[in-house]
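1. sequence unknown, structure follows:
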């Protein structure tokens, strides 16, 4: 029988020593002349400040236990994810912001509604202990999936514009002309999560599983939650990629079905 125990808490002294890990990484970059010292230093500072602020913010929200601040923080997360996704897609002056926003929102809401309705039965829908971590994990992965599928579709359309225009001249609709590129883009966006699922528990230990184990949770319960999270990520990713590629391809043609990329 597994017995949970109190987790070993890290104080500011321990966090101070943890900077030594990054100091070694920066020293190695300098030694090998990789030129990554500034990036590593910036990433260290940003991740430290952002996660520390997140810890205090979430702790405050937990204490308040009110839906308004929870909805606000989730909204901010969604906006940041949308902006980051658009910046990674070569939009060439076109505005994909609201299309990406809607795609991330719809896919995340669908997945969360399914999980909280049928699997994790919350006493109140805005329970921050579950809503914030679940949303953060699926939204972060959906953001990457949207960027991968969107960027690949635009690149494919530009590289194969003559072939697409030939299909259009032969009477194909815009959808028929680009459908293979759309499917390929969706498949590519799912490669990272599928690769992770293939070796999870054998080669890699996911973050949620590791975090729960360090927090003293029962390993079987931690595994169950990790399985749920992986399945949630897959569903959200594929929904997001479908919606994003659909929105992007529509913006690549005008009302006369002419390619305008």
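-> Done, it's in. What you see is a predicted model; the values in this text were computed from it and never measured. Numbers count the residues shown, from 1 in each chain.

2. use CA for all of it now, contacts and neighbours both
-> Fine.

3. is it true that residue 35 lies in a strand?
-> No. Assigned with DSSP: H, G, I helix; E, B strand; the rest coil, residue 35 falls outside any strand and is coil.

4. Give me the nearest residue to it, chain neighbours excluded.
-> residue 29 (6.6 Å; C-alpha to C-alpha, 6 or more residues apart in numbering).

5. same question, residue 151
-> Closest to residue 151 by C-alpha to C-alpha, 6+ apart is residue 89, at 4.9 Å.

6. on that earlier part again, which ones are touching the residue nearest to residue 35?
-> 35-37 (C-alpha atoms under 8 Å, 6 or more residues apart in numbering).

7. Which of the residues you listed are buried, as a ChimeraX select command?
-> Those of those that count as buried under 16 or more other C-alpha atoms under 10 Å are selected in ChimeraX with:
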select :36,37
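
8. As CSV, the contacts of residue 29 with distance to residue 155 would be great.
-> As requested, the contacts of residue 29 are exported to CSV (distance: C-alpha to C-alpha, whole Å):
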residue, distance to residue 155
35, 29
36, 28
37, 31
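
9. and the comparison structure, right after this:
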């Protein structure tokens, strides 16, 4: 079956759904009209821009152009995750960026060396979409773990100081909160793994099927993606929670909130 290509007129008709959504928001007085309109414009502008840029990168297949795109993606993910956690913590930008970078890099290295084995590791067709998927999910996991841990430490200052006064190390004093934060960050991923393909078809698998890829091959790729996300998210949550809690203690192991 040939791929149904979308023309400009088709996208205009697709915009009709957002126009209807804006109308419903106005009718129900939800106050979402401006947000829906801005989100619609940004979606169109961002995806069209990315589409043109990727078309050039895919044609050129140059290492530096690929690295430039990956660095931009990493920078944006780092800033977004940092802002969700806490804008005041010192060195948080470096901690979040390092956590996302390490988790994404380890995941992609493992996948490229042992699973996909592409001729060139920087093959744009593979490295850019896979990095985008892993990076986005690692960003969310880092943000969830970091925000949950920061909130827990600030809300349980007395309990943590009690543990410290009894001789516990900072790591021991916040161990329970850190574990809870990591578990909370993985809940969305684990929930998705439980129902993937049964309740919903993920975007990547749906896109492949729509483009004419054999459903079994699309399912195989989706299995790979889900395992990559679980691994990357766990590493990102572990690293960012490790870095975050250390920001709350001075060299004398005293809590500073």
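-> It's in. Everything numeric here is computed off the predicted structure, so don't read it as measured data.

10. List just the nearest of the contacts of residue 29 of the first structure to residue 190 of the first structure.
-> residue 36 (28.9 Å; C-alpha to C-alpha).

11. any idea how far the equivalent of the closest one over in the second structure is from residue 17 of the second structure?
-> Using TM-score structural alignment, the equivalent of residue 36 of the first structure in the second structure is residue 32. For residue 32 of the second structure, the distance to residue 17 of the second structure (C-alpha to C-alpha, to the nearest Å) stands at 15 Å.

12. of the contacts of residue 29 of the first structure, which stay in contact in the second structure?
-> Retained in the second structure (both residues aligned by TM-score structural alignment, their matches' C-alpha atoms under 8 Å) from those: 35-37.

13. ok, the residue nearest to residue 151 of the first structure - contacts?
-> Counting by C-alpha under 8 Å, 6+ apart, residue 89 of the first structure touches 147, 150-151.

14. Go through the residues you listed and single out the one with the most neighbours.
-> Compared across these, residue 150 has the highest neighbour count, 33 neighbours, by other C-alpha atoms under 10 Å.

15. what's the counterpart of that one in the second structure?
-> Aligned partner of residue 150 of the first structure by TM-score structural alignment: residue 146.

16. and its match, what helix or strand is that in?
-> Using DSSP states H and E, residue 146 of the second structure maps to helix 124-155.

17. how much distance is there from that helix to the middle of the chain?
-> 4 Å (C-alpha atoms, centre = their mean, to the nearest Å).

18. That helix: average distance to aligned residues in the first structure?
-> Averaged over the aligned pairs, helix 124-155 of the second structure sits 0.4 Å from the first structure after superposition, using mean C-alpha distance after the TM-score superposition for the first structure.

19. distance of the residue sitting furthest away from the middle of the first structure from residue 139 of the first structure?
-> Within the first structure, the residue lying farthest from the chain centre (C-alpha atoms, centre = their mean) is residue 170, at 39.3 Å. Plainly put, residue 170 of the first structure is 40 Å away from residue 139 of the first structure if you go by C-alpha to C-alpha.

20. Residue 27 of the first structure now?
-> Counting by C-alpha to C-alpha - residue 27 of the first structure and residue 139 of the first structure are separated by 34 Å.

21. ditto for residue 37 of the first structure
-> Distance of residue 37 of the first structure to residue 139 of the first structure, computed by C-alpha to C-alpha: 29 Å.

22. Residue 248 of the second structure reaches residue 255, doesn't it?
-> Yes. Residue 248 of the second structure is within contact range of residue 255, at 5.7 Å (criterion: C-alpha atoms under 8 Å).
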